[in-house]
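1. Sharing a model prediction with you, sequence too.
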Amino acid sequence: MAKVMVKPTGREAPFRDGELIVSKTDLKGRITYCNDVFLRVAGFEENELLGAPHSIIRHPDMPRAVFKLLWDTISAGNEIFAYVINMAKNGDHYWVFAHVTPSFDSAGKIVSYHSNRRKPRAEAVTAAAGLYKHLKSIEDAPSNRKDGMQAAYEEVLSILAKKEIGYDRFVLSL
């Protein structure tokens, strides 16, 4: 069955202050759990999400370089905070402030990932949106997607180096 391509509507999906979107994935990023808030905001039924790649809600304006940083961090056993723009099933968007952590078994091996997301402050969304627009322009410049993503990733690292701070501190400063 061919995947239906949904286009962004430009409308914001309703996501209220104080709500938490929760999901869990396996090591490959396939959804193994999603709470009711996730289902409502993203506009999916549970059976549509369970087993699907978490990227099912990826908004086309979200830089892949940020996801590379996220996956590099959590697969190394560390937690990460990030601002993410997601896309609901109908094309509406919603910004989240995500806290993503690896889950470990009794031997200390990573067995899954857990993410809690809440509604971010408007000022943080404005700052993140400006940065992400810049990173997307870098990603989209080369004809090779991999080269573009790597160039945008290097730009993130350069920004952090100039500010002399780590990514988490940078994100929390927005």
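-> Structure's in. What do you need? Numbering: from 1, shown residues only.

2. hey, let's count contacts and neighbours off CA atoms from now on
-> Will do.

3. top strand in the protein by residue count?
-> strand 93-104 (DSSP state E).

4. For that strand, buried residues please.
-> His93, Tyr94, Trp95, Val96, Phe97, Ala98, His99, Val100, Thr101, Pro102, Ser103 (16 or more other Cα atoms under 10 Å).

5. Looking at the residues you listed, spot the one nearest Arg117.
-> Ala98 (4.3 Å; Cα to Cα).

6. State the distance from that closest one to Thr25.
-> 14 Å (Cα to Cα, to the nearest Å).

7. Stretch 154-173: how far from the chain's middle?
-> Between the centre of stretch 154-173 and the centre of its chain there are 17 Å (Cα atoms, centre = their mean, to the nearest Å).

8. same thing with stretch 36-54?
-> That offset, for stretch 36-54, works out to 15 Å (Cα atoms, centre = their mean).

9. before we go on, here's another structure to hold up against the first:
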Amino acid sequence: MAAGQETVLDEYAFLVSETDSKGIISFANDDFCKIAEYNLEELMGQPHNMVRHPDMPKKAFKSLWDSVQKGEIWTGYVKNATKSGGYYWVFATVYPFESCDGSKGYLSCRRRASEDEIKASEELYRKWKLEEK
């Protein structure tokens, strides 16, 4: 895949990843690995923000972290980067959880975002990025 090229998820793609409380990847399913262009070994133990696209405003992730750290479920549209420098859009749902051993973490499930959802998100995120400057 060429740098800057969009990968469009098919309608059945379901990307799943799990992190610890600090955002370090402890699991990623095959769909996530395929779309992000990493193998599981490359992802394990790495910060989840390794797939963050630079177009994403800080405000979007502040909302995510504020929600999940309070134990709330977060949903939103995310533009992620691929290993080759491309990108893909998803509708993400992030669930905070506590394991039997008392450790906390986050489970993120993502599906394809529609063209209309992406267009609306791009406009909002462009505005937020301008506010950051």
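-> In hand now; what should we look at? If you're wondering where the values come from, they're calculated on a predicted model, not measured in any experiment.

10. mean offset of the longest strand of structure 1 relative to structure 2 (after superposition)
-> On superposition with structure 2, the average gap between strand 93-104 of structure 1 and its aligned counterparts reaches 0.5 Å (mean Cα distance after the TM-score superposition for structure 1).

11. what range in structure 2 does that strand sit on?
-> Aligning strand 93-104 of structure 1 against structure 2 (TM-score structural alignment) gives residues 87-98.

12. list the contacts for the counterpart of Gln5 of structure 2 in structure 1?
-> Alignment note: Gln5 of structure 2 maps to Arg11 in structure 1; criterion TM-score structural alignment. Going by Cα atoms under 8 Å, 6 or more residues apart in numbering, Arg11 of structure 1 touches Gly91, Asp92, His93.

13. From the structure, what's the count of residues near Phe32 of structure 2?
-> A count of nearby residues for Phe32 of structure 2, using other Cα atoms under 10 Å, gives 21.

14. how about it, secondary structure?
-> Secondary structure, DSSP: H, G, I helix; E, B strand; the rest coil: Phe32 of structure 2 is helix.

15. looking at it, it is touching Leu15, isn't it?
-> Yes: distance between Phe32 of structure 2 and Leu15: 4.5 Å, which falls inside the contact criterion (Cα atoms under 8 Å).

16. related to what we said a few turns ago, redo the buried residues of strand 93-104 of structure 1 as CSV? Include distance to Asn86 of structure 1.
-> What follows is these, written out as CSV (distance: Cα to Cα, whole Å):
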residue, distance to Asn86 of structure 1
His93, 6
Tyr94, 5
Trp95, 6
Val96, 8
Phe97, 11
Ala98, 11
His99, 14
Val100, 15
Thr101, 18
Pro102, 21
Ser103, 23
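
17. so where do the helices sit in structure 1?
-> 36-42, 46-49, 64-75, 122-140, 145-163, 167-173 (DSSP state H).
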